[in-house]
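Engineer: Whatever this is, show me its structure:
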Amino acid sequence: MYISQNTMMKLIKIFLIIYFCIVGSSSVVLGQSALYQGDLKPKLDYLSKLLQEDPEEFVKEANLIRGQGIKDASSAVDFYSLLSEYYYARGKFDSMSWSLNKAKSFVKDDKSSNLISIYLQLATSFYFSGNTDSVKYYQNIVSDFIDEQSPFYPQFLLVEGMKYQRAANYVKSIEVIIEAAKILESQNNQAKLAIAYNNLAINYEKLQLIDLQLEYLLKAQEINSLLEIPYHLAINYNNLGVFFKNQNDLEKAVYYYELSYDNLKKVKSTFLLAQNMTNRANIHEKMGEYEIAEQLFLECERLCEENQIHYGLMASAINLGNLYRIKKRYIESEVQLNRALELSRVLKTKKEEGAVLQRLFWLERDRGEYAKALDFQTRYHALNDSIINEKVKIEANELRDMYEMEKKENAIIILSNQKLYQQYVIALMALGLFVLLIILILWNNKRKLAEKELQKEALQRSHMKTLLQNKDREFKGLAGQFLDIKAQLDEATIKISSIMNTDAQDHHKFKKIDEILNKKPFESIKNNLDTQISSQNTEFFNRLLNKFPDLSPAELNLCAYLRLNMSTKDIAELLNRSVRTIETTRANIRRKMTLESQDNLVSFLMGFVDSN
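Structural biologist: Presented below is the predicted three-dimensional model:
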C-alpha cells in the first residue's frame, strides 16, 4: 500500500514523541538581577495582585526576585507557585512545570498540602503539554492522600476529567468534571468552577454538541465577569469569538472579540492586543468590510512597530498584502508582500515565508502574469516540503533537549525499560490498527464503487428495456397499419376484378389500376419491416441461440414476432405464410425449448427478454 510523504512524517513524529515521552521544561524568563533580601510576604501579596491586573508589570517585579535568594522555604513555594500561574495563563506549560518543580524542591514533607497542590498542578500542566503518562503519574501519587472529604478532591476530579479527555473518552470526562463542578459550586470556588466549565465546553465541542458547548462557555464567562480578572475574561471572550467564528456567525464573533479587546487593554499585553486586532480584521475581511479590516490591520502594524514586535509586523504585512490584492490595489499589495517576504527571511520563519509566496502566487495570477505566478507557486511547494522535513528534525531535537534538561533537574518521572517496551508495543498496535483502518476504508470504497457500477448497469438495462419496448410498440403499430392497408388493397383488387368482368365501360381504366395493384406496391414496405425486425432483435437472437442452438433462422424470426404478442393470423399475413405453417413452426419451437403443455410460449419469450 502506498504511503505518502506527509503520512510518513506524521508516523515518525509519533514514534519520536513516544521515545522522548518525558517532557522537559523550557528556560525561565526571569532576569539575572540582584537577590531580593527584604520581607517577601508583602511583596508576594503585591505580585499576586499584579498577576491578575497587570501581567507585564508582574514579570518586571518577578525579575527582581531570584528563587535562589529566597531563604524562607514557604515564601519560595508561594513565589514559584505564583510564577506557575503566570505561565499557565499564557499557555507556557513547560515553563509552568519548571516553576512547579522548583516550588516542590522547597517542600520537605511528602504528605503536606502544599505538595499535593503542586502535584495536581503538575498533572494539569502535563495535560496541556500533551503528556498523558505524566498526568496519570502525578494523579496516582496523590490518590493515596485524597478522599471525598479532602479539600483537594474537586481538583483531583478535574485532573481525572482531563485524563479522560486526553484519552478521547469525552463522555466519561464530562461525567467526572460535572461531579467536580457540583462540589466546587457548593464550595463557591468560582475560579476553579470557571476552569471546570471551560473543560466541559471543550468536551462538548469534541462531541459536536455545540449548544452545550456554548452554554458552558457562557457560564465560564459569567463567573469571570464576577471575578473581574481582565486577563481571564479576555481569554473567555476570545473563546466565544472563536466559537461563533466557527459557526460562521461573524457578527457575534466580532462582538465577543471586541469585548476581549476591551479587557486586553486593561491587561496591557501588546502581543495579545495585536493578535486580537488581526482576528477582528480577518472577520471583517470575510464579511466584505474591507475598509474596517484595513484600519485594523494598519493599527496592528502601528502597535507592533512601536513595541518592536517583528513577527506582528510580518503578519500585518501579509494580511495587508492579501487585502490589497482582493481590492485590486496590486501595486500596494506587491509592496506589502515583498516587505513580508523580507521580514520572514530575517526572522527565519519558513512557514510564514511559504504563506507569502502563496499570496504572491495569487497576486500574479490575478494580474494575469502567469509565468511569475507559476514561479511563486513552484517555490511555495518546494519550501512547504522542506518545512515538513525540517519540522520533524526540530521537534526531535526539542524533545531530546527537553529530555536531557529534565534529567539534569532530577525530574521524578523515569520510565523503566519494561514501560518503554509496553509503549512501543502499544504504538505498533496503534500503527497496525491504523493500517487495518486504511485497508477497511479502501475495501469499503471499492465495495461502494462496485455497487455504483451495478446500479449503473441496472439503469442501463432499464433504459435499454424501455427503448426496446418503445421500438416494439412502434414496430407493432407499423405492422398493424401495413396489415390494414394490405387488407384494403386486397379488397379493392377483388372489387376491381369483378367490375372488369361485368362492366365493359371504362374497362381500360380499371385494367390500368389492376396492373398497378398486381405490382404489389407495398412489397418494399414489407421488406423494410423484415429488415427492422431483424436489426433490432440481434441481441435477442444471440441469447436465444446461446440457450437453444437448434433454432432455425425462420424459427428465430417467428420468435421475434411472437414476443410482440401478435395474433397467429397477423403474423401469417406479415410473413406471407399460412396459419397452419405458423402453428407448425410454433410447435417446433416449443419442442426445441422443452416447454410443458401448460407453459405459454409468448409469455416465456417476453420473460426471456426481461431476464438477465
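Engineer: switch to C-alpha atoms for all contacts and neighbour counts from now on
Structural biologist: Fine.
Engineer: Please identify the helix or strand for Leu296.
Structural biologist: If you go by DSSP states H and E, Leu296 is part of helix 290-306.
Engineer: to compare against the first, here's another:
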Amino acid sequence: MSRVIFAIFFLFLVHYEILGNSQSGLDTLIPSKEKQLKDFIRIGKEDPSSYKKLFSSLQKDFSSNNNQVQLFELYDLHTDYLSKIGDYDSLIQTLHTMRGLLSDEKKEGLISIYIRLAFAHDQKFNFDSLIYWQHHVENEVSLNSEYRGMILLLKGLESSYNAAYSKSIEFLLEAAKIFEERNQSANLAKAYQSMAFDFHQMGDFESQEFYLLKQIQIEQALGNSMELIEAYNNLGVSYKKRDSLDRALFYYELANQELTVVKSPFLTAQNLTNRANIFEKLEDYPAAESLFLECEQLSEQHDIAYGVLLSNVNLGNLYRMMKKYSLSEARLNKALSLAKSLKFKKEEALVFERLAWLERDRGAFDAAYDNLSRYYSLNDSLVNESVRNTATELKTKYESEKKENEIIRLSNDKLYQQYIMALMGVFLVMLLFVIYWWRNKNQLIQVKLDLAENLNQVKSEALKLRENDLLQQTMEKVALKDQMQDLVNKIKEGTSNEKIENQVRAIELKQNPWNDLVEKFKLLHPQFIEKLTIAYPQLTQNDLELCSLIKMNLSTKEIGQILRITDQSVRTKKYRLLKKLDLTRETDLATWVNTLEVQEK
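Structural biologist: Coordinates of the predicted model:
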C-alpha cells in the first residue's frame, strides 16, 4: 500500500515539476534528469505496475497538451529505464518514437538516437540493423567529430560480427582511449566489454578476464546492476570452460547478489541453473538439487515454461547420477511431455539422450538403444531442418541481394540514360553554337567580300573617272598644242619675228601634254611604270608611254591623236612592243597590260 501511495505522490511531483518548466525548454530539465531517472528505476523495480501507470499518465498528459519538449524528455528517461531492465524491444520502439518528434534540423539529437539504436540492436544481436544505424551515424558526422569515440566503438562491433576480432580490438582500444580522456565511464565500460568478448572468441581468456574486471570496476561505480550481472556471468562461463569451477562459482555468486537488486525472474532462474551445474560438476549433488528445485519453483511462479522444462531435464540427469532412477525417470518423462507440448524438438531430443543414459545405467540396453535411436532421429531432423533453414535464409538473402542488385542496375541504367541524354543535350547545344558561329562567320565573310567588291567598284569607278578626266585634259592640251602650232605657222608665213617664235616654242614645251600625262598617270597607277621597267628593262621611254596609254584603255585613234601620229604608226608601235615583250602577234596588249597590273598587285 505504501508503494502505491509513493507512486501517486511521485506522479504528482514529477507532473508538477515538468509542467512547471514547460516554457523553459529541454535544457532546464537536464539537471533533474538523474534524480528523476533514479526514481523511475526505483519505482520500476519495486512496483512495475505503478511505474507503467506513472509513465502512461505523463505520456497521455503531454501528448494531449502537445508538449513535445516534455514528451521527448519523458521518453528519454524511459529509454534509460528500459535499457537498465534490458527491455530492448521497447527501447527500440521508444527511440523510433523520439526520432519522429525531432525535426531534421535538430541534427545532434538525431545522431544521438542513431547511436542508441545501433547499440540496442547490438544487444539483440541484430547485426544488419546495427550496421544500418552505424552507417546513418557515419553519414551524418565525420570520424574527427565529437562522436569519434562512438563511431570507433560501432566499427569495433561491426568488425567483431564479421569475426575480424583483431581489427575490432584496434578500434575498441582507440575508442577506449578517447572515452577515458573525456571521462565517459559508461562508454568506456562498453568498450571493455566488447574487447573482452573479442579476446574470448580468440581464446585469450586472460585478456578477457582483464577487461571484464575493468568493466566490472566501472559498472560498480555507476551502479549498473544489469551490466554487472552480464559481466559476472561472462567471467563464470570463461572459468567454467577452463574447468576452474571455484572461480566460476565465485562470479556466479556475485551475479546472484546483484540479482537481489534487479529482481529479474528470468535472470535469476538462469543464475540458479548456472550455479547448480557447477555444484553438479563438483559432485555436490544436494547443493545442485536444491538450486535446480529452486529454479523450477521460481519458473512455475512466473510462468517461465522453458525454465520448468530445463529444470526437469537437469533434475532427471542429476537423479540418474545420484542413482535415484525412479525420480530420474519421473523428471525426464515430465520434461519430455513439456517439450512435446511446447514443440521444442531440440529439448525433446535432449530428453531422449538423457533417458538413454538412464536405461544404460539401469542395464536396460534395449530401451537405451531405442531412446538413443529416437535421439539421433530427432537430432538428424533438427540438423536437416537447420540446413533447410540455412538454405532458406541463404536463398532469401540471395533473392534480396539479387533484387537489390537489380534495383541498383536499373538505377545505374537510369543514371546512364540521364548521362547520355545530358551529353546529347550538351552536344546539341554545341552543334547549334557551331552552326550559329559558322553562319555568322560566313555572313561576316560575305559582308567583307561585299564591302571589298563595293570598295573595288568605287575605286574602279573613281579611277575611271580620273582616267577620263586625265584623257580630257590631255586632249585639250593636244588641241591647244595644235592651235599653238597653227599660230607658229601663221607667224612664219607673216612677218618673221624671232623673239615671238622663241616665246611660242617655250610655251609649246611647257604645254607638252605627255609630261602632264605621265605625272598624273603615276598618281592614278603608282609603281606601274616602275614595275614594268624592272620587269622589262629593254623598254624605251616611248614604249612606256605606249603602255601607259594602253593602260588607260585608249583606242588606236586616241593614242594617235595624243602622239600626233597616224593610226598605222600606232599599230606599228604596238607590234614592235609585242616583240620586245616576247609576246605573240595575236596577244591583246590591253588585256596583257591589265593582267600584268593584277599580278603585280
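Engineer: Could you get me the TM-score between them?
Structural biologist: Once superposed, the chains reach a TM-score of 0.56 (TM-score structural alignment, normalised by the length of structure 2), with 378 aligned residues with a C-alpha RMSD of 3.7 Å.
Engineer: Stretch 224-234 of structure 1: which residues count as buried?
Structural biologist: Within stretch 224-234 of structure 1, the residues that qualify as buried are Asn224, Ile229, Pro230, Tyr231, His232, Leu233, Ala234, counting by 16 or more other C-alpha atoms under 10 Å.
Engineer: Put together TSV for the residues you listed, with secondary structure on each row.
Structural biologist: TSV is the format used below for those (DSSP: H, G, I helix; E, B strand; the rest coil):
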residue	secondary structure
Asn224	helix
Ile229	coil
Pro230	helix
Tyr231	helix
His232	helix
Leu233	helix
Ala234	helix
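Engineer: any idea which of those is closest to Leu273 of structure 1?
Structural biologist: Set against Leu273 of structure 1, the nearest of these by C-alpha to C-alpha is Ala234 (10.2 Å).
Engineer: that older thread, corresponding residues in structure 2 for the helix holding Leu296 of structure 1?
Structural biologist: The alignment of helix 290-306 of structure 1 onto structure 2 (TM-score structural alignment) spans residues 285-301.
Engineer: what's the mean deviation for the matching stretch versus structure 1?
Structural biologist: The superposed stretch 285-301 of structure 2 is, by mean C-alpha distance after the TM-score superposition for structure 1, a mean 1.7 Å from where its aligned residues fall in structure 1.
Engineer: buried residues in stretch 250-263 of structure 2?
Structural biologist: So, applying 16+ other C-alpha under 10 Å, buried residues of stretch 250-263 of structure 2: Phe250, Tyr251, Tyr252, Glu253, Leu254, Ala255, Asn256, Glu258, Leu259, Val262.
Engineer: Check the residues you listed and tell me the two furthest apart.
Structural biologist: Spatially, the most separated pair among the buried residues of stretch 250-263 of structure 2 is Phe250 and Val262, at 18.9 Å (C-alpha to C-alpha).
Engineer: if we can go back for a sec, in a markdown table, list the buried residues of stretch 250-263 of structure 2 along with distance to Leu358 of structure 2 and secondary structure.
Structural biologist: Shown next, in a markdown table, are those (distance: C-alpha to C-alpha, whole Å; DSSP: H, G, I helix; E, B strand; the rest coil):
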| residue | distance to Leu358 of structure 2 | secondary structure |
| --- | --- | --- |
| Phe250 | 31 | helix |
| Tyr251 | 32 | helix |
| Tyr252 | 29 | helix |
| Glu253 | 31 | helix |
| Leu254 | 34 | helix |
| Ala255 | 33 | helix |
| Asn256 | 32 | helix |
| Glu258 | 37 | helix |
| Leu259 | 35 | helix |
| Val262 | 38 | helix |
